[in-house]
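J.: whatever this is, show me its structure:
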Amino acid sequence: MARIETPKRIRGTQDIFGDEQRRFATVLEKFDWVRRLYCFQRVEIPVFEATGVFARSMGETSDVVSKEMYTFEDRGGDSITLRPEFTAGIARAFITEGWQQHAPMKLVTSGAVFRYERPQKGRFRQFHQIDAEIIGAAEPAADVELLVLADQLLHELGIAEGVTLQLNTLGDAETRDAWRTALVAHFEKHREELSEDSQTRLEKNPLRILDSKDPRDRPIADSAPGIDAFLTEEAGAFFKAVTDGLDAAGVAWTRNARLVRGLDYYRHTAFEFVTDRLGAQGTVLAGGRYDGLIGSLGGPETPGVGWAAGVERLAMLIDEPVTEQQDVIIAIEDDRAIGTGFRALKLLRENGLSADMIATGSPKKRYDKAAKILATTLVAIGVRDDKIVVNTRAAKASDAHVRVEEVLRGLATA
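T.: As a prediction, the model looks like this:
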């Protein structure tokens, strides 16, 4: 008989269970709670899109597009890509679904995203993100709203300590063009000293040299001209409105003048929430304003700002997972009472109480098994003198059994 080979999990993927799953679920639950507080609508978008959506929005020369996307040709001959992020898909939907009539829109989404990258701590080839966007609002108040939402989420998760909001401005189009020209001139003087990747970036995406991690690039990037010398009055006023809004909301921030976004459609605010608790890859939430994105995809010129965060990376920062405690555990002490147990389960669940039942194994040991399960109330159902007997016991001197007794009243004589 041929031996059946044991299946293996693909490298760079993950199975989430136990404490990890509880941390993961906590992130999503808190995110949904906070988005409701801020009146953001939830949206669902496809897992895959036409490849051009990401190539045009993220840049043909970006690492994500050139090295990390899962792109393939489907049976119809179309090139499709598993989403590496959410913003491009939301922008595409804004155009194709006629959402302009609803602008400004405050949207959130979450789910799996896919990138072919070297697996490391907190990074997987299939991972999960939460995402928040405001589309159609050009005012700095939208940037403030998103940043305050992110800050509150981190506090709700209990992980805000040790996480720093780094903030920068990329200015308006006039600012960016002048700064880009100065940067190109600076880097051209040192072309031969730059890494191979940065020499390529110099031709197509020079701003990205500023955040290069290559030690050959750092001295050159650190001596490059800063953006403040090129800020227009309007761009400076926009950034001040954002920082004033954060100060008024009590959100701490620090300026990082080297924080950039390489693509031309990015404008004004760029930000990252960073920590030293996850090693070298310390960003836990990042985003910025992308006023030129929807126009670059062929839609009407529409301002936008947003951020994304990795669920796994946020979950790793949660010290203690939330322990799930069910409301009721039922022990069937006599097999003749199993039918009553099923009726009890239905009644409890219909009344909003989580409940489970132990009805297998030795009847004499079922109560002891039930007593070891983390539940607010233990219900024992047995038979005495040919009659169904129902007893409840509440854990930790709780009076929760009163409600359980009300729900199950009459069950013993049913």
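J.: for the rest of this, base every contact and every neighbour count on C-alpha atoms.
T.: Fine.
J.: need the contact list for residue 307.
T.: Going by C-alpha atoms under 8 Å, 6 or more residues apart in numbering, residue 307 touches 131-133, 146, 285-288.
J.: return the member of these nearest to residue 248.
T.: residue 146 (14.3 Å; C-alpha to C-alpha).
J.: quick check: the closest one vs residue 404, distance?
T.: Distance, residue 146 to residue 404, using C-alpha to C-alpha, to the nearest Å: 43 Å.
J.: re earlier: a markdown table for the contacts of residue 307, including distance to residue 197?
T.: Shown next, in a markdown table, are those (distance: C-alpha to C-alpha, whole Å):
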| residue | distance to residue 197 |
| --- | --- |
| 131 | 29 |
| 132 | 31 |
| 133 | 31 |
| 146 | 33 |
| 285 | 25 |
| 286 | 23 |
| 287 | 23 |
| 288 | 24 |
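J.: quick check: the farthest pair among those residues?
T.: Maximum distance among the contacts of residue 307 (C-alpha to C-alpha): 13.1 Å, for 133 and 285.
J.: for the residue found closest to residue 53 once you drop the neighbours it is linked to in the chain, which residues are in contact?
T.: Nearest residue to residue 53, sequence neighbours excluded (C-alpha to C-alpha, 6 or more residues apart in numbering): residue 88, at 6.4 Å. Neighbouring residues of residue 88 by C-alpha under 8 Å, 6+ apart: 53-54, 57-58.
J.: just the ones of those residues in strands?
T.: In strands, judged by DSSP state E, none of these are found.
J.: who wins for neighbours among those?
T.: Neighbour counts for those peak at residue 54, which has 26 neighbours (criterion: other C-alpha atoms under 10 Å).
J.: so what's that residue closest to, chain neighbours aside?
T.: Once flanking residues are discounted, residue 54 sits nearest to residue 88: 6.2 Å by C-alpha to C-alpha, 6+ apart.
J.: sec struct for the one you found, please.
T.: Following DSSP: H, G, I helix; E, B strand; the rest coil, residue 88 is assigned to helix.
J.: could you report the distance from it to residue 383?
T.: Residue 88 sits 63 Å away from residue 383 when distances are taken as C-alpha to C-alpha.
J.: alongside the first, I'd like the structure of this one:
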Amino acid sequence: MAAPTVRPAVRLSARFESTFAYKTIKDRLPVILTKVIDHLSRRADQIESVYGSESREEVKQTIGRLSKLRNELQTNKDYISIEDSYSDSVIWNEQIPREESPRWFEGSWLFAECYFYRRIFEAFQLAKHLERYDYFSEQKQAALTNSMTAIHALTESVETTKIDVETLWTVSLWGNKCDLSLSNGQDNSQEEDPILQLQKYDCRILHNDIKLVAELVRSKNNLKLAVILDNAGFELVTDLILLDHLTSYGHASEIRLYVKMMPWFVSDALTHDVLYVIDTLEASKVPSTAALGRRCKGYLDSKQWTVHERSYWTLPYDYSEMKEVDPKLYDELSGADLLVFKGDLNYRKLVGDRAWKVDIDFQQSLLGFRPSPLVTLRTIKADTVTGLEVGVAEKAASSDPNWMITGEFAVVQYVP
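T.: Next up, the predicted model:
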């Protein structure tokens, strides 16, 4: 039965100084941008050795564009048009004038943050030799390397212990804690076997449909899954472990992995991140880790798993607009038996990044987006959440007043 129509809540915005949106625009984004500038300064010689002598001058010009962006952000300038010729620039330039308040601290937080990362990408697109340069790659790879001890412990636990699928869904959920955009690019790698930590986190899952999802998957074979990925690094490994289980036990015959088309929110997975993580696993001297890497590579080689880039994931639209803006992608998702949305940004886009009352029905907050059955696995890092039972939010707030922005609480919400 279709959910009743609801009036959308207001969009989150940095104009409210008490919000995490304001803190993000004022403090977090300038730090992330400064780290990109510092990275370019430190790696200028290395970049020149790879991209040629002309790239040194381009690095200087790119730093100049990024410094200008930082000034625009910090002084609350009007948004300006995207100047590169990348495939989505026309869409962005059509959308910017439609924003009700097209300035950093005054309009939609979702738009501002997406525009921020698109403008960083633009700075590199305008440099002839740096168009394909992933300026967040070093941070993502370091986060993976620093998490290898935990990854080895996890793969060994999975190989030697009969771990149920509910546990693997839960591990994938908490893998989402490792988010470099939340930590402003600071290392937040996983050091312990997450399975040993799950029990203490159970009470922090504020809505938990894992049993429903696990039962759905366990009761069927040859499902077609579409997984809209979030972070590379440790989180991606937890996702691969879950998907390996579903594939090897015959529950999933086809898995489409959706990744971003450009560097996004610092640690979001790109195609080359997926391949890098799998190669790193396969090259491990720990047998259980290497075996996982080999199996994942085999799934890709056999086309049981495929990796897909779509522009919609890096546009400023929420998902309720997908059917109109990108009907081809909506139809594509409609062909899946289950959609798995990982992480905080996907959740924000599912619910329109709005200041909903926390106890409004989750399905209602999707505002009509329902191409297929879906589940969202999200550790909460932004001040919007729906579908909580009465009193749950108050209990979380009593234990931590900042519960909505720390990543220490989570939701797993399923819409059949």
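J.: now the TM-score, please.
T.: Superposed pair, TM-score by TM-score structural alignment, normalised by the length of structure 1: 0.24. Supporting alignment: 171 aligned residues with a C-alpha RMSD of 7.2 Å.
J.: please identify which helix or strand holds residue 258 of structure 2.
T.: Residue 258 of structure 2 belongs to strand 252-259 when assigned by DSSP states H and E.
J.: how about the strands of the stretch 251-400 of structure 2, start to end?
T.: For the stretch 251-400 of structure 2, the strands defined by DSSP state E, counting those that start in this stretch occupy 252-259, 305-309, 338-342, 374-379.
J.: of those strands, which approaches residue 282 of structure 2 most closely?
T.: Closest approach to residue 282 of structure 2 among the strands of the stretch 251-400 of structure 2 (C-alpha to C-alpha): strand 305-309, 16.5 Å.
J.: packing partners for that closest one?
T.: strand 252-259, helix 271-282 (3 or more C-alpha pairs under 8 Å, 6 or more residues apart in numbering; DSSP states H and E).
J.: in the last one, what counts as buried?
T.: What it means is helix 271-282 of structure 2. Buried residues in helix 271-282 of structure 2, counted by 16 or more other C-alpha atoms under 10 Å: 271, 273-282.
J.: looking at these, spot the one nearest residue 138 of structure 2.
T.: residue 273 (10.9 Å).
J.: so how far is residue 305 of structure 2 from the closest one?
T.: In terms of C-alpha to C-alpha, residue 273 of structure 2 sits 15 Å off from residue 305 of structure 2.
J.: ok, residue 48 of structure 2 next?
T.: 36 Å.
J.: when these two are compared, which one has more neighbours?
T.: Using other C-alpha under 10 Å, the more surrounded residue of residue 48 of structure 2 and residue 305 is residue 305, with 23 against 17.
J.: so what's the more buried one closest to, chain neighbours aside?
T.: Nearest one to residue 305 of structure 2, counting by C-alpha to C-alpha, 6+ apart, is residue 255 at 4.8 Å.
J.: mind checking how far the one you found is from residue 339 of structure 2?
T.: For residue 255 of structure 2, the distance to residue 339 of structure 2 equals 10 Å [C-alpha to C-alpha].
J.: who touches both of the two?
T.: Residues touching both residue 255 of structure 2 and residue 339 by C-alpha under 8 Å, 6+ apart: 225-227.
J.: quick one, which of these are buried?
T.: Among those, those scoring as buried are 225-227 (criterion: 16+ other C-alpha under 10 Å).
J.: residue 30 of structure 1 in helix, strand or coil?
T.: The three-state assignment at residue 30 of structure 1 reads helix, by three-state DSSP.
J.: for it, grab the count of nearby residues.
T.: Using other C-alpha under 10 Å: residue 30 of structure 1 sits among 17 other residues.
J.: surely it touches residue 156?
T.: Yes: Residue 30 of structure 1 is within contact range of residue 156, at 6.7 Å (criterion: C-alpha atoms under 8 Å).
J.: quick one on the thing from earlier: distance to residue 152 of structure 2 added to the helices and strands packed on strand 305-309 of structure 2, as TSV?
T.: Output for those, formatted as TSV (distance: least, C-alpha to C-alpha, whole Å):
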stretch	distance to residue 152 of structure 2
strand 252-259	23
helix 271-282	9
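J.: with respect to residue 31 of structure 2, which of these lies nearest?
T.: Closest to residue 31 of structure 2 of these, according to C-alpha to C-alpha: helix 271-282, at 23.1 Å.
J.: what angle do the closest one and strand 305-309 make?
T.: 150 degrees (axes from the mean of the first three to the mean of the last three C-alpha atoms, to 10 degrees).
J.: name the helices or strands packed onto helix 271-282 of structure 2?
T.: For helix 271-282 of structure 2, the packing partners by 3+ C-alpha pairs under 8 Å, 6+ apart come out as helix 234-248, helix 287-301, strand 305-309.
J.: dump these into JSON lines; add distance to residue 411 of structure 2 as well.
T.: Listed next are these as JSON lines, based on distance: least, C-alpha to C-alpha, whole Å:
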{"stretch": "helix 234-248", "distance to residue 411 of structure 2": "16"}
{"stretch": "helix 287-301", "distance to residue 411 of structure 2": "27"}
{"stretch": "strand 305-309", "distance to residue 411 of structure 2": "26"}
